[in-house]
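Asker: quick one, what's the 3D model for this:
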Amino acid sequence: MAIRRRHVPVNQEDEGFFASMTDMMVGMLFLFILMLMFFALKFNEAAVQITKTAKTLLSAEDTRKEMLEKLQKSLKDRGISVEIDIENGILRLPENILFDRNRADLTGKGRDAIVVLGRSLNAVLPCFATIPGEDRPASCPDTPHTIEAVFVEGHTDGDGDDALNWNLSVQRGLQTYHSMIDGNPKLVLLRNTKAQAVLSVSGYGKQRPVRPNDSADNKRQNRRIDLRFIMTTPKASQLEQVEHQIQEGHQ
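Answerer: Okay, the predicted model is just below:
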């Protein structure tokens, strides 16, 4: 007795093959969508962290701006006119209220002005730094920002020998620093978040003029003392974490 074979129509075999291929492609598409969502989420986390870091930096600059304006007003109310450079965080003291030309010793008027400056700093800086064993003043603004350092910088004009100008700028910075802390000894106790001293001194000679040395008035403006305020920036570990997140987002 002959056995009759059952033949499957060709079109049914094709339909089964295409159905299997469709299932596989749908599965691959689903995996691709999951991976895309994962990388999008990681990239978004990095973007959020970058935004937070940027806001921290920008708001720290706003805090420094308010601090400089407060110091400028405080000094003006006491008869001392100073300039402020908001962008670079500088309070500028011209030579004519501090020193005689080519001299490092403060004049009597200059010494009085620096004592007043020290009092203003003594009233403001403890809100943005710490003094070991003392609480933060209750009158301080509500801010998370702190000061990393305040540099007392000496500068000269472009005249004369380089070595002489270097020495003169350093000596003027030191004289200003000592007069500030002699009248306000607590300033030397100020510490940043690393428990390091906040106040320091530097001299730049004629290397950082604010005006071209082509006129008597410009030279006078270049002979100056700058107080440069440096705010504490995000920790290196925070920046490394952001960089790592960015790298993961691009992998």
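Asker: going forward, measure contacts between C-alpha atoms and count neighbours the same way
Answerer: Noted.
Asker: show me where the stretch 101-250 of the chain has helices.
Answerer: Secondary structure of the stretch 101-250 of the chain by DSSP state H, counting those that start in this stretch: the helices cover 108-124, 162-183, 216-222, 236-250.
Asker: take those and write them to CSV, including mean neighbour count and distance to residue 74.
Answerer: CSV is the format used below for the helices of the stretch 101-250 of the chain (neighbours: other C-alpha atoms under 10 Å; distance: least, C-alpha to C-alpha, whole Å):
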stretch, mean neighbour count, distance to residue 74
helix 108-124, 19, 7
helix 162-183, 20, 16
helix 216-222, 17, 22
helix 236-250, 14, 35
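Asker: list the buried residues of stretch 55-68.
Answerer: For stretch 55-68, a neighbour-count test (16 or more other C-alpha atoms under 10 Å) marks 56-57, 60-61, 63-65, 67-68 as buried.
Asker: structure for this one too, so we can compare:
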Amino acid sequence: MGRKRGRTVDVEEGESYYVSMTDMMVGVIFIFIIMLSYFAFEFRSTTAKLTAAKHPETAALLQTAANLQPKTADIEIDYKAQVVCLPETALSETGAGAAGERRCFGFSPPKAGAPTASVADAQKLLMQSLDADLRDMKVALASDPSGGSLAFRADQLFSPGTADLSADGRRIAGDVAQVLMKRLPCLGYGVAPGAGCEDEGPKLSVVNVVAQTNLDAFSAEGQQAASLALRRAAAFHQALTTAQPALGVLRNAPPAQPGSQPLLRVASVGQSQEGASKVGDDQTVSIQFQMGS
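Answerer: Next up is the predicted model:
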């Protein structure tokens, strides 16, 4: 009796309806990235609002006001009683509310003459801003600007032994003048400041272009070094005001006020010591900022 051989039937598997672990993880990571981006955007937006608020009460309200919308409305203010009244219809998104009805709120006006920042804070902010601007322009400084000055090596600016600016020195002077013109009008008088300046706050009393040198005051070379330092300070000052003429117009007080002086001035400092280096060696030229009240 013969045996029948059975045939093996190949069954083709259909498409699986289950998601692989890899696909699932990719999906979860993608959703996480979207959520992270959203929260980062919201954080930046909220931080910008709170930074722009000048009063603690405003900052506290902005923490809960996430969807402020501009709206035009007629308001009434009693400055003596410190009360402001708004139409009730302006407080409804749909304009609902009885016509002619008002809602009134108490407020505290800003104190007249109160500075927005202390002298130390204003000085620190100025130096941080100048440092950041010069870094962006690839201008190297010889020392930390947190001390209140922008310092440059003399050999970085001038031809050896002279008060003549080198090509690199002229470029640096132009870049520095551009940065100063961006910041100083807000802190001086005589030139209309740009947008973003505080109406009140500390002002600069003087911005000195200072050349510093070591010298032997009793030698001919030492006296030449002192003279060279002063001429270098004057040359750098002239280069700044040539690149940005408005820097020469800035004053430390309103022009009509008695005692008003140019904001940007020149000084020279020399320390006598034995065995000082040769004429022009190890000199620095710095711009020193002194904030007034």
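Asker: any idea what the TM-score comes out to?
Answerer: The TM-score (TM-score structural alignment, normalised by the length of structure 1) is 0.59; 169 aligned residues with a C-alpha RMSD of 3.0 Å.
Asker: on that earlier part again, can you redo the helices of the stretch 101-250 of structure 1 as CSV with distance to residue 25 of structure 1?
Answerer: As requested, the helices of the stretch 101-250 of structure 1 are exported to CSV (distance: least, C-alpha to C-alpha, whole Å):
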stretch, distance to residue 25 of structure 1
helix 108-124, 67
helix 162-183, 74
helix 216-222, 73
helix 236-250, 26
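Asker: mean deviation of the strand ranked longest in structure 2 from structure 1?
Answerer: Ranked by residue count, the top strand of structure 2 under DSSP state E comes out as strand 204-215. The superposed strand 204-215 of structure 2 is, by mean C-alpha distance after the TM-score superposition for structure 1, a mean 1.2 Å from where its aligned residues fall in structure 1.
Asker: just checking, what packs against that strand?
Answerer: Helices and strands touching strand 204-215 of structure 2, by 3 or more C-alpha pairs under 8 Å, 6 or more residues apart in numbering; DSSP states H and E, are helix 220-243, strand 264-272, strand 284-291.
Asker: and those: which comes nearest residue 77 of structure 2?
Answerer: Nearest to residue 77 of structure 2 among these is strand 284-291; the distance by C-alpha to C-alpha comes to 37.7 Å.
Asker: may I see the buried residues of that closest one?
Answerer: Residues 284-289, 291 are the ones in strand 284-291 of structure 2 that count as buried (16+ other C-alpha under 10 Å).
Asker: ok, of the buried residues of stretch 55-68 of structure 1, which one's closest to residue 189 of structure 1?
Answerer: residue 67 (19.4 Å).
Asker: picking up where we left off before, from the buried residues of stretch 55-68 of structure 1, which land in helices?
Answerer: Applying DSSP state H to these, the entries found in helices are 56-57, 60-61, 63-65, 67-68.
Asker: re earlier: tilt between the longest strand of structure 2 and strand 284-291?
Answerer: 150 degrees (axes from the mean of the first three to the mean of the last three C-alpha atoms, to 10 degrees).
Asker: checking residue 26 of structure 2 next. Helix, strand or coil?
Answerer: Following DSSP: H, G, I helix; E, B strand; the rest coil, residue 26 of structure 2 is assigned to helix.
Asker: quick one: neighbours of it, just the number.
Answerer: For residue 26 of structure 2, the count of nearby residues is 11 (other C-alpha atoms under 10 Å).
Asker: OK, contacts around it?
Answerer: For residue 26 of structure 2, no contacting residues are found, by C-alpha atoms under 8 Å, 6 or more residues apart in numbering.
Asker: about what we covered before: can you list the buried residues of strand 284-291 of structure 2 in a markdown table and add distance to residue 228 of structure 2?
Answerer: Below are the buried residues of strand 284-291 of structure 2 laid out as a markdown table (distance: C-alpha to C-alpha, whole Å):
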| residue | distance to residue 228 of structure 2 |
| --- | --- |
| 284 | 11 |
| 285 | 11 |
| 286 | 15 |
| 287 | 17 |
| 288 | 19 |
| 289 | 23 |
| 291 | 28 |
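Asker: looking at those, which is nearest residue 47 of structure 2?
Answerer: The shortest approach to residue 47 of structure 2 among those belongs to residue 291, at 28.7 Å (C-alpha to C-alpha).
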